[in-house]
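Participant: Based on what follows, work out the 3D shape:
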Amino acid sequence: MKNFNFQNPTRILFGKGRIADLNDQIPSDAKVMILFGGGSAERSGVLGQIREALAGRTLVEFGGIEPNPRYATALKAVDMINENNVDFLLAVGGGSVIDATKFIAAATKYEGDAWEILTSYGSVIKEAMPFGSVLTLPATGSEMNSGGVITNPEKEAKLPFNSSHCFPVFSVLDPEITYTLPPRQVANGVVDAFVHTMEQYLTYPSAAYVQDGFAETLLRTLIELGPKALETPKDYDIRSNLMWTATLALNGLIGAGVPQDWASHMIGHEITALNDTDHARTLAVVLPSLMNDQRDRKREKLLQYAANVWNIRDGSEDARIDAVIDSTRRFFEQMGIKTHLSDYAIGAPEIDHIVNALKEHGMTTLGEHDAITPEDARRILNAAL
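Facilitator: Next up is the predicted model:
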C-alpha cells in the first residue's frame, strides 16, 4: 500500500426528512444562494422543502445549471453572488449542480481569469466560499469530495479540477427524494458510480486489502441493486443503499493508498465535449474496450475482479478475462445503456477529433502507468465502434 493522506471534512446528513435539518447547518447570519438545475427540483417539491427549512432567511436563487455544467453559466452565478453579497452557497441537485457550485465557490474568490482554475486542474485555488449540498441524484460522489468537471462548448473542452478547498461543508442525502428520478438518470447514476469504483480498483495489486474488499462490495451492490432500482423505484432500502454506495465510491476511502487509472474518464470527457453525450454513457462505451485493450497490464486485477465480483473462477485466464469483460458490458446494457460509439453517432472522423482534443488538453500519458497515449486511446475507441 502506498503512503497517503486522508481527510474528508464533509458532514453527511443521511435519511428521511433530513432537509428539515438544513437551518442548523448554515451560519445564522449567512446570505444564502440556492443553486439548481432545471424545473425538476421545483416540481419534485425539494425546493419547497428547502425554502420551508430556511424560512426567515435572506435567500437568492440561481437556476439553469446544465447536466454538463457550462463555464459561462457558472460565471453568471459568480456575478450574481457579487451583486447580492452572498456568503454561503447551497447546491440542490446531482453531480452537475454540485460540481458547478464548487467551481463557482472557487471562482468567486479567485482574482485572476477563472479559466485558469480549469487549465491548472484546480492547483491555483487557494480559497473558496463555503457551501453545502442537497443531493437529488446519486451518481458522482461530488457531495463528499473535492473535485468537479466543467464544460466549455466554445473551447470544446470538458476539464476536471480538484482542490482541498472545495469539499462541501455538509451534504443532505434523503433517498426518498430520488423516487421520481427518470429511469435514464437512475441508470446513469449506477453506471457512473460503478466506473468510479473501477477507476480506483482495476489497476494492479498494491496489497491494499481493505480498499480492494471495500471496492468489491460496492461493485457487487451496484450489480445487484441497479436493475432492481429500475423495477421498483420506490423501494427505500434499495434507494438508500444505492445513494450511499455512490457517495462511498468517490469520497476518498477506496482510493487511499492505491494506484488509480481514470483514463476512461478523460477519454469520456472528450466525447461529452464533442456531442454532449451523457457522462455515464461515455464511460459505458470506453471502459469495456479499455479493459480489453489493457488486459495484460491489468491481468491480475481483472482475474481478481472476475472471481470476487462476478464469481467467474473456471477456465483459462484469458477465458475468464473475456467473460468478465462481457459481463461488465452486459450489466451496462441491462441498465439500458448502450456500449458502442456507433450508438451515439460517433465514427472515425469523430474519433480523430477526440484524439486531437486529448493532445490539446495535455491528456497524453493516461492510466495507472501513465502509459496510455492519444494513439492508444484511438485504438481503444476504434475497438468500441
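
Participant: Please make it C-alpha for all contacts and neighbour counts, starting now.
Facilitator: Noted.

Participant: what's the neighbour count on residue 297?
Facilitator: Using other C-alpha atoms under 10 Å, residue 297 is surrounded by 14 other residues.

Participant: need the contact list for the closest residue to residue 4 other than its chain neighbours.
Facilitator: Leaving aside its sequence neighbours, residue 4 sits nearest to residue 257 (C-alpha to C-alpha, 6 or more residues apart in numbering; 5.2 Å). By C-alpha atoms under 8 Å, 6 or more residues apart in numbering, the contact list for residue 257 reads 1, 2, 3, 4, 208.

Participant: Buried residues of stretch 167-181, list them for me.
Facilitator: Residues of stretch 167-181 classed as buried by neighbour count (16 or more other C-alpha atoms under 10 Å): 167-179, 181.

Participant: Let's see this one next, to set against the first:
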Amino acid sequence: MLNFEYYNPTKIVFGAGTTAALSRLVPETARVLLLYGGASAEKTGTLADVRAALAGRVVHEFGGIEPNPSFETLEGAIAQVRAEKLDYLLAVGGGSVIDGTKFVAAAAVYDGDAWEVASSRGAVVQRALPFGAVLTLPATGSEMNNGAVVTRKATHTKQPFRSEHLFPKFSILDPTRSYSLPLKQVANGLVDAFVHTTEQYLTYPAQALPQDRFAEGLLQTLVEIAPRALAAPDDYDTRSNLMWAASLALNGLIGAGVPQDWATHMIGHELTALYNIDHARTLAIVLPALLQVRRDSKRDKLLQYGARVWGITDGSEEERIDAAIARTRAFFESVGIPTRLSGYGLGQEAVEAVLAQLAAHGMGKLGERRDINLDVSRAILQSAL
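Facilitator: Sure, this is the predicted structure:
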C-alpha cells in the first residue's frame, strides 16, 4: 500500500426529510447565496423546502448553472456575492451545481483573475467561503470531496481543480429528491459512479486489500441496482444505495494508498468541451477503449476485476480480459448509454480534435504510470470509434 493522508471533514446528513436540517446547519447570521441549475428544483418543491428551512436568514439566489458549469455563467454569481456582501453559499442540485459553487466559493475571495482558481488546478486557493449542499442528483461525488471541474466556453477548456479549502461543510442526501430525475440522468449517475471507482481500482496491484474490496463492492452494488434504479424511480432503498454509492466512489476513501488513473476523465473532458456530450457519456465511450489498449499494463487488475466483479473465471487470461471489457461495455449499454464515438455521429475528425486539445492542455502524460502519451491517446480514441 502506498503512503497516504486521508482527510474528509464533510458532514453527511442522510435520509428522507432531511432538508429541514438546514435550519441548524446554516448559521442564523449567514448571508446566503442559494445556487441551483434549471427549473426542476423549483418544480419539484426542493427550493421551496430549502427556502423554508432558511427562514430568517438573508437569502439571495442565483439560478441557471448549466451541466458542465461554465466560467462565463459563474462570473455572475461571483459578482453577486461581492455586490451583496454574501458570506455563505448553498448548492442545490447535482455535481455541476456543487462544482460551480466550489469555484464561486474560492473565486469570490480571490484577489487575482478568477480563472486562475481553475487554471492553477486550485494551487492559488488559500481560503474560500463556507458552503453546503443539498444533493438532488447522485453521480459525481462532489458533495463529499474537495474537487471540481469548470469549463471556459471561450476556449473549450474543461479544467479540474481541488483544494483542501473546498470541502463542503455539510451535504444533505435525501434519496427522495432523486425520484423525479429523468432516466437519462439516472443512467449518467450510474456510469459516473462506476467509472470514478474504476479510475482508482483498475490500475496495478498495490496490496491495498481493503481499498480493493471496497471498490469491488461499490461496482457490484451499482451493477445490481442499475435495472431497478431505472425501472422503479420511487424505490427508496434502491435510490438510497445509488446516492450513497456515488458519494463513496469519490470521497477519497477507495483512492487512499493506491495508484490512480484518471486518463478516461481527462480524455472525456475534451469530448465534453468540444461536443457538449454529457460527462458520464464520454466516460462510457473512453473507458472500454482504454481498457482494451492498456490491457497489458492493467493485466493483473483486469483479471481480478473480471473474477471478483463479474465472476469470470473460465478461459485463458486473454479470454477473461476480453470478457471483462465486454461486460463493462455491455453494462453501460444496458442503461442506454452508447459506448462509441459513432453513437454520437463522430468519426476520425473527433479523434484529431481531441488530440489537439489534449496537446494544447498539456495532457501528454496520463494514466497511473504517466505513460499515456498522445500516441497512446490516439490509439484509445481510434479504438472508441
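
Participant: Mind telling me which residue is nearest the centre of structure 1?
Facilitator: Among the residues of structure 1, the one closest to the centroid is residue 140, at 2.7 Å (C-alpha atoms, centre = their mean).

Participant: So it: helix, strand or coil?
Facilitator: Of the three states, residue 140 of structure 1 takes coil under DSSP: H, G, I helix; E, B strand; the rest coil.

Participant: okay, now the spatially closest residue to it that is not a sequence neighbour: neighbour count?
Facilitator: If the residues on either side of it in the chain are set aside, residue 140 of structure 1 comes closest to residue 95, at 5.3 Å by C-alpha to C-alpha, 6+ apart. The tally of other residues near residue 95 of structure 1 (other C-alpha under 10 Å) stands at 26.

Participant: And the helices in structure 1?
Facilitator: With DSSP state H as the definition, structure 1 shows helices at residue ranges 40-43, 46-53, 71-84, 95-109, 115-119, 183-201, 209-231, 236-248, 263-275, 279-293, 299-310, 317-334, 348-360, 374-383.

Participant: Highest mean neighbour count across those, which stretch is it?
Facilitator: Greatest average neighbour count among the helices of structure 1 goes to helix 95-109 (a mean of 27), per mean count of other C-alpha atoms under 10 Å.

Participant: other SSEs contacting that one?
Facilitator: Contact analysis of helix 95-109 of structure 1 by 3 or more C-alpha pairs under 8 Å, 6 or more residues apart in numbering; DSSP states H and E lists strand 32-36, helix 71-84, strand 88-93, strand 131-135, strand 147-152 as its packing neighbours.

Participant: Adding distance to residue 163 of structure 1, write these out as TSV.
Facilitator: As requested, these are exported to TSV (distance: least, C-alpha to C-alpha, whole Å):
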stretch	distance to residue 163 of structure 1
strand 32-36	20
helix 71-84	17
strand 88-93	17
strand 131-135	14
strand 147-152	7
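
Participant: Which among those is found nearest to residue 107 of structure 1?
Facilitator: When those are compared by C-alpha to C-alpha, helix 71-84 sits nearest residue 107 of structure 1, at 7.0 Å.

Participant: how far apart are the closest one and its match in structure 2?
Facilitator: Following the fit onto structure 2, the mean deviation recorded for helix 71-84 of structure 1 is 0.6 Å by mean C-alpha distance after the TM-score superposition for structure 1.

Participant: Now do the same contact list for residue 101 of structure 1.
Facilitator: Residue 101 of structure 1 makes contact with 35, 74, 89, 90, 91, 131 under the criterion C-alpha under 8 Å, 6+ apart.

Participant: brain fart, residue 125 of structure 1
Facilitator: Residue 125 of structure 1 sits next to 106, 110, 117, 163, 165 when contact means C-alpha under 8 Å, 6+ apart.

Participant: Residue 92 of structure 2 now?
Facilitator: By C-alpha under 8 Å, 6+ apart, residue 92 of structure 2 lies in contact with 34, 35, 36, 37, 41, 47, 98, 133, 134, 135, 136.

Participant: and the residue lying closest to residue 102 of structure 2 once chain neighbours are set aside, what is it in contact with?
Facilitator: Leaving aside its sequence neighbours, residue 102 of structure 2 sits nearest to residue 166 (C-alpha to C-alpha, 6+ apart; 6.0 Å). If you count contacts by C-alpha under 8 Å, 6+ apart, residue 166 of structure 2 has them with 102, 105, 106, 128, 145, 146, 147.

Participant: same thing with residue 95 of structure 2?
Facilitator: 137, 138, 139, 140, 141, 142, 143.

Participant: Recalculate using a threshold of 10 Å.
Facilitator: Residue 95 of structure 2 is in contact with 67-69, 101, 133, 135-143, 148-149, 189, counting by C-alpha atoms under 10 Å, 6 or more residues apart in numbering.

Participant: what's the answer for residue 130 of structure 1, then?
Facilitator: Residue 130 of structure 1 is in contact with 26, 87-90, 101-102, 105-106, 165-170, counting by C-alpha under 10 Å, 6+ apart.

Participant: Now compare the residues you listed and name the two farthest from each other.
Facilitator: Using C-alpha to C-alpha, the contacts of residue 130 of structure 1 reach their maximum pairwise distance at 26 and 106, which is 18.5 Å.

Participant: Report the contact partners of the residue mapped onto residue 263 of structure 2 from structure 1.
Facilitator: Counting by TM-score structural alignment, residue 263 of structure 2 lines up with residue 263 in structure 1. Neighbouring residues of residue 263 of structure 1 by C-alpha under 10 Å, 6+ apart: 199, 269, 283, 286-287, 290, 363, 365-368, 370, 372-373, 377.

Participant: rewinding a little: tell me how far the residue nearest to residue 140 of structure 1 lies from residue 256 of structure 1.
Facilitator: To residue 256 of structure 1, residue 95 of structure 1 is 22 Å away according to C-alpha to C-alpha, to the nearest Å.

Participant: What of residue 373 of structure 1?
Facilitator: Using C-alpha to C-alpha, residue 373 of structure 1 is found at 25 Å from residue 256 of structure 1.
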